[in-house]
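**Q** Output the structure for:
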Amino acid sequence: MSKIDPSEYVVTRDDTIHDVDLNTEVVRLPDGRRLTDDLAEQLAAEALAEARRRNLIPGRKSLTGPGVHSPRVQFRVPEAILEQAERRAEAEGVSLSTLAREALEHYLAS
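**A** Model prediction:
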């Protein structure tokens, strides 16, 4: 089987989307293959992987630069600190990640 190119399976405004039982209804892909549940799952996984590779997943774009994933920092805090940070982020209209990043940047700049 050849590699699937997710860009060949794009939904446009003219397309109609409805649920299909692939066990009873025959659906053919543009290349003639029958779409099965397994193939649909494979296509979805490959499309998601390609979207992640291209940094197309909704959310903040790379802080490092185009086409490069920003490093991730994780650490533990007491529950009370998390709750306080979540309230502060909500009050400021930012994500918890943005609040933490800005707090770390401020700390390092001082």
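
**Q** Could you use CA atoms for every contact and neighbour count after this?
**A** OK.

**Q** Now do the helices in this structure.
**A** Counting by DSSP state H, the chain has helices at residues 37-53, 79-92, 96-109.

**Q** okay if I get the ones you listed as a markdown table plus mean neighbour count and distance to Arg28?
**A** Below are those laid out as a markdown table (neighbours: other CA atoms under 10 Å; distance: least, CA to CA, whole Å):
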| stretch | mean neighbour count | distance to Arg28 |
| --- | --- | --- |
| helix 37-53 | 14 | 11 |
| helix 79-92 | 13 | 46 |
| helix 96-109 | 12 | 43 |
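
**Q** Spatially nearest residue to Arg28, not counting backbone neighbours?
**A** Distances taken as CA to CA, 6 or more residues apart in numbering put Arg34 closest to Arg28, at 4.5 Å, once the chain neighbours are dropped.

**Q** Another for comparison:
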Amino acid sequence: MHPDETINGVPVTETQIAAWAAEAEVGYDIDALKKRGRGRPGRGAEPSQVVALRLTIEELAAIDAAAAREHKTRSELIREALNIYAA
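**A** The predicted model follows:
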């Protein structure tokens, strides 16, 4: 193992690797792991889709400034603007 290997800035030791290996050899409760949920939480009952969008630095700065003024996330502000435009 390389001495600079870290997880969240904490060095990974041979002892930690051995403990992880022992845990894996015992096995995991697959049902418990599946219940954890993965990724970001959904926005409702329907699945949502990620859409890529290219913006200039100036456009992104304007969106971020407006979102900060309205105490919203960038995504909330963009969704709100799209809903208004599409109405």
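
**Q** Can you find the partner of the residue nearest to Arg28 of structure 1 in structure 2?
**A** By TM-score structural alignment, Arg34 of structure 1 lines up with Ala22 in structure 2.

**Q** Distance check, the counterpart of Val73 of structure 1 in structure 2 against Ala68 of structure 2.
**A** Alignment note (TM-score structural alignment): Val73 of structure 1 maps to Val51 of structure 2. When CA to CA, to the nearest Å is the yardstick, Val51 of structure 2 and Ala68 of structure 2 sit 22 Å from each other.

**Q** again with Ala21 of structure 2
**A** 45 Å.

**Q** do Leu53 of structure 2 as well
**A** Relative to Ala68 of structure 2, and taking CA to CA, Leu53 of structure 2 is found at 20 Å.

**Q** do Ala24 of structure 2 as well
**A** For Ala24 of structure 2, the distance to Ala68 of structure 2 - CA to CA - is 44 Å.

**Q** same question, Ala81 of structure 2
**A** When distance is defined by CA to CA, Ala81 of structure 2 is 15 Å away from Ala68 of structure 2.

**Q** What of Tyr85 of structure 2?
**A** Distance from Tyr85 of structure 2 to Ala68 of structure 2, by CA to CA: 21 Å.

**Q** picking that back up, in JSON lines: the helices of structure 1, plus distance to Gly65 of structure 1.
**A** JSON lines is the format used below for these (distance: least, CA to CA, whole Å):
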{"stretch": "helix 37-53", "distance to Gly65 of structure 1": "13"}
{"stretch": "helix 79-92", "distance to Gly65 of structure 1": "25"}
{"stretch": "helix 96-109", "distance to Gly65 of structure 1": "17"}
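
**Q** which one of those helices lies closest to Glu25 of structure 1?
**A** Closest approach to Glu25 of structure 1 among these is made by helix 37-53 (11.3 Å; CA to CA).

**Q** contacting residues around the alignment partner in structure 1 of Gly42 of structure 2?
**A** The alignment partner of Gly42 of structure 2 in structure 1, by TM-score structural alignment, is Ser62. Ser62 of structure 1 is in contact with 55, 68-70, counting by CA atoms under 8 Å, 6 or more residues apart in numbering.
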